[in-house]
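Q: Mind folding the following:
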Amino acid sequence: MHWNVLSTEYISNHQYFTARRDRCQREDGVIVDPYFVVELPTSATALALTEDGKVVMVKQYRHPVAEVMLETPGGFIDPGEDFAEGMRRELLEETGYSFASFDYLGRVAANPGVLSNYTELYLATGGVRTDNQSLDHNEEIDVQVITMAELMQLVAAGEIKQSLHLNCILLAFMKMGMLAYTTR
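A: Model (predicted):
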């Protein structure tokens, strides 16, 4: 299935919030008007583990939901930037940690009914604190280093509320053999 875009009108054109109103035609001829799309750049996040197996998390206020959330570190990938390099950069900027290796876990779409972007998911290992944070002007990030057992308890208790980050954690758990799954 595919829709033809008959017209597009940009409502907002900002680095972090570009929104458009599309007029589309489905394959069966039905016109869908309006259809709103928020365009965002690709983002990346990682379950980040230190050399001694601790988990590097970030705590920050999220204004749209008016809540402080514990999350995996990550952010937007710069235009033309390799996803893994962007992830490496984001980890260093947000946490001050450098990581020895990155395993790609996959990509997810947060809300493909409205948002145009994907988030690339990684497992970063061998982390060592090598620098101070280098935050954007609007970021206030508190780095939290916790044990894997504490992370598992937080996940089980529903305390990791950022869905993309929870997906990353669960896929990393599967990769590390900490979460059993079957194919039926």
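
Q: C-alpha from now on. contacts and neighbour counts both.
A: Noted.

Q: where do the strands sit along the chain?
A: 4-14, 17-25, 31-39, 43-50, 55-62, 67-71, 74-76, 97-98, 101-108, 119-129, 142-146 (DSSP state E).

Q: which of the ones you listed is buried the deepest?
A: Among these, judged by mean count of other C-alpha atoms under 10 Å, the one packed with the most neighbours on average is strand 43-50 (a mean of 26).

Q: And the contacts of it?
A: Outside strand 43-50, the residues that touch it by C-alpha atoms under 8 Å, 6 or more residues apart in numbering are 55-57, 72-77, 83, 86-87, 99, 117-128, 165, 168-169, 172.

Q: Check stretch 134-144 too.
A: Identification of contacts with stretch 134-144 by C-alpha under 8 Å, 6+ apart yields 56-61, 92-96.

Q: Endpoint to endpoint, it covers what distance?
A: End-to-end distance for stretch 134-144, by C-alpha to C-alpha, to the nearest Å: 16 Å.

Q: now do stretch 108-126
A: 25 Å.

Q: ok, back up a step: okay if I get the contacts of stretch 134-144 as TSV plus distance to Ser12?
A: Shown next, in TSV, are the contacts of stretch 134-144 (distance: C-alpha to C-alpha, whole Å):
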residue	distance to Ser12
Val56	35
Met57	32
Val58	30
Lys59	29
Gln60	26
Tyr61	24
Leu92	31
Glu93	28
Glu94	28
Thr95	31
Gly96	34
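
Q: and this one, so I can compare the two:
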Amino acid sequence: MSRRLPIIHSVTEHEAGPYRMELLDLEFSNGERRRYERLHGRNRAAGPGAVIVVPMLDADTVLLVREYAAGVHRYELGLVKGRIDAGEDAIEAANRELKEEAGYGARSLTVLRSLTLAPSYMSHQAHLVLARDLYPERLPGDEPEELEVVPFKLDDLHQLILREDFSEGRSIAALFIAREWLRNGEPAPPEAGAGGESPP
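A: All right, here's what the predicted structure looks like:
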């Protein structure tokens, strides 16, 4: 069933730590009025979201990185990820982050889709980028220590998702999406701007 989007009568903004919070005064199609909160990153204007990268060392080997995660105070395995800087698109940001965090660039990069964290109240989106045809190249990043790079077989994904140190939802979802995309072959070409290549 298709429904008309709620009418936004007003938006009130205020700062909330690292975020900018909006209070929305909404009216739904049935006449009900509600107030919803929505969070934006404070640096939202600097770039259109973030990237999460699935770097394929070969046809069945993905490169993970092990990084300190302050939220759970432990080292976590996950995928290369980071913010899209001003002036970058998702492809450029993915290749830069890959070089900074894993020490590789990619000759072939394809945006598969976007992922949200908590779409009920956060505007944040991360563009899922599949990176193939890798070559060694490192750029200086902003991490306090060099990240450990851990190769993992996609065929063993059922084991990886049960590990205590691999818990980030976006990384789990991204690996399943990428594995299915690779196994079922490339779909019809996406819309313009949704994918591309970045040579070394």
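
Q: quick one: TM-score?
A: The TM-score (TM-score structural alignment, normalised by the length of structure 1) is 0.80; 171 aligned residues with a C-alpha RMSD of 2.4 Å.

Q: still on that earlier bit, quick check, nearest of the contacts of stretch 134-144 of structure 1 to His14 of structure 1?
A: Checking the contacts of stretch 134-144 of structure 1 against His14 of structure 1 with C-alpha to C-alpha, the nearest one is Tyr61 at 21.4 Å.

Q: looking at the alignment, what does the closest one pair up with in structure 2?
A: Aligned counterpart of Tyr61 of structure 1 in structure 2: Tyr68 (TM-score structural alignment).

Q: now do Thr95 of structure 1
A: Match for Thr95 of structure 1 (TM-score structural alignment): Ala102.

Q: Next up, the contacts around that match.
A: Counting by C-alpha under 8 Å, 6+ apart, Ala102 of structure 2 touches 63, 65, 80, 138, 147-149.

Q: Using a markdown table, lay out those together with distance to Leu57 of structure 2.
A: Conversion of those to a markdown table gives the following (distance: C-alpha to C-alpha, whole Å):
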| residue | distance to Leu57 of structure 2 |
| --- | --- |
| Leu63 | 7 |
| Val65 | 13 |
| Val80 | 13 |
| Arg138 | 15 |
| Leu147 | 17 |
| Glu148 | 15 |
| Val149 | 11 |
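
Q: So Val55 of structure 1 sits against Met152, correct?
A: No. Shown here, Val55 of structure 1 and Met152 do not form a contact pair, counting by C-alpha atoms under 8 Å, at 10.7 Å.

Q: And Ala174 of structure 2, how far from Val53 of structure 2?
A: Separation of Ala174 of structure 2 from Val53 of structure 2 (C-alpha to C-alpha) stands at 8 Å.

Q: Now do the shared contacts for the two.
A: In contact with both Ala174 of structure 2 and Val53: Leu128, using C-alpha under 8 Å, 6+ apart.

Q: relative to its centroid, which residue of structure 1 is most remote?
A: Farthest-out residue of structure 1 from its mean C-alpha position, per C-alpha atoms, centre = their mean: Gly29, at 35.8 Å.

Q: counterpart of Leu130 of structure 2 in structure 1?
A: Checking with TM-score structural alignment, Leu130 of structure 2 has Leu123 as its match.

Q: which residues touch that match?
A: 46-49, 102-105, 168, 172.

Q: which residues does the alignment partner in structure 1 of Ala93 of structure 2 contact?
A: Aligned by TM-score structural alignment, Ala93 of structure 2 pairs with Gly86 of structure 1. Each residue near Gly86 of structure 1 by C-alpha under 8 Å, 6+ apart is listed here: 44, 76-78.

Q: at 10 Å instead, please
A: With contact taken as C-alpha atoms under 10 Å, 6 or more residues apart in numbering, Gly86 of structure 1 is in contact with 43-45, 74-80, 92.

Q: Which helix runs longest in structure 2?
A: Looking across structure 2 with DSSP state H, the single longest helix is helix 169-183.

Q: What range does the helix or strand following that helix cover in structure 1?
A: As assigned by DSSP states H and E, the chain's next helix or strand after helix 169-183 of structure 2 is strand 195-197. Across structure 1, nothing matches strand 195-197 of structure 2 (TM-score structural alignment).

Q: Other residues contacting strand 195-197 of structure 2?
A: For strand 195-197 of structure 2, contacts defined as C-alpha under 10 Å, 6+ apart pick out 90-92, 95, 106-113, 129-132, 189.

Q: Go again with 8 Å.
A: Counting contacts by C-alpha under 8 Å, 6+ apart, the residues outside strand 195-197 of structure 2 that touch it are 91, 107-112.

Q: Count the residues that sit near the counterpart of Leu175 of structure 2 in structure 1.
A: By TM-score structural alignment, Leu175 of structure 2 lines up with Ile169 in structure 1. If you count neighbours by other C-alpha atoms under 10 Å, Ile169 of structure 1 ends up with 26.

Q: Which residue is the nearest non-sequential neighbour of Ile169 of structure 1?
A: Leu47 (5.8 Å; C-alpha to C-alpha, 6 or more residues apart in numbering).
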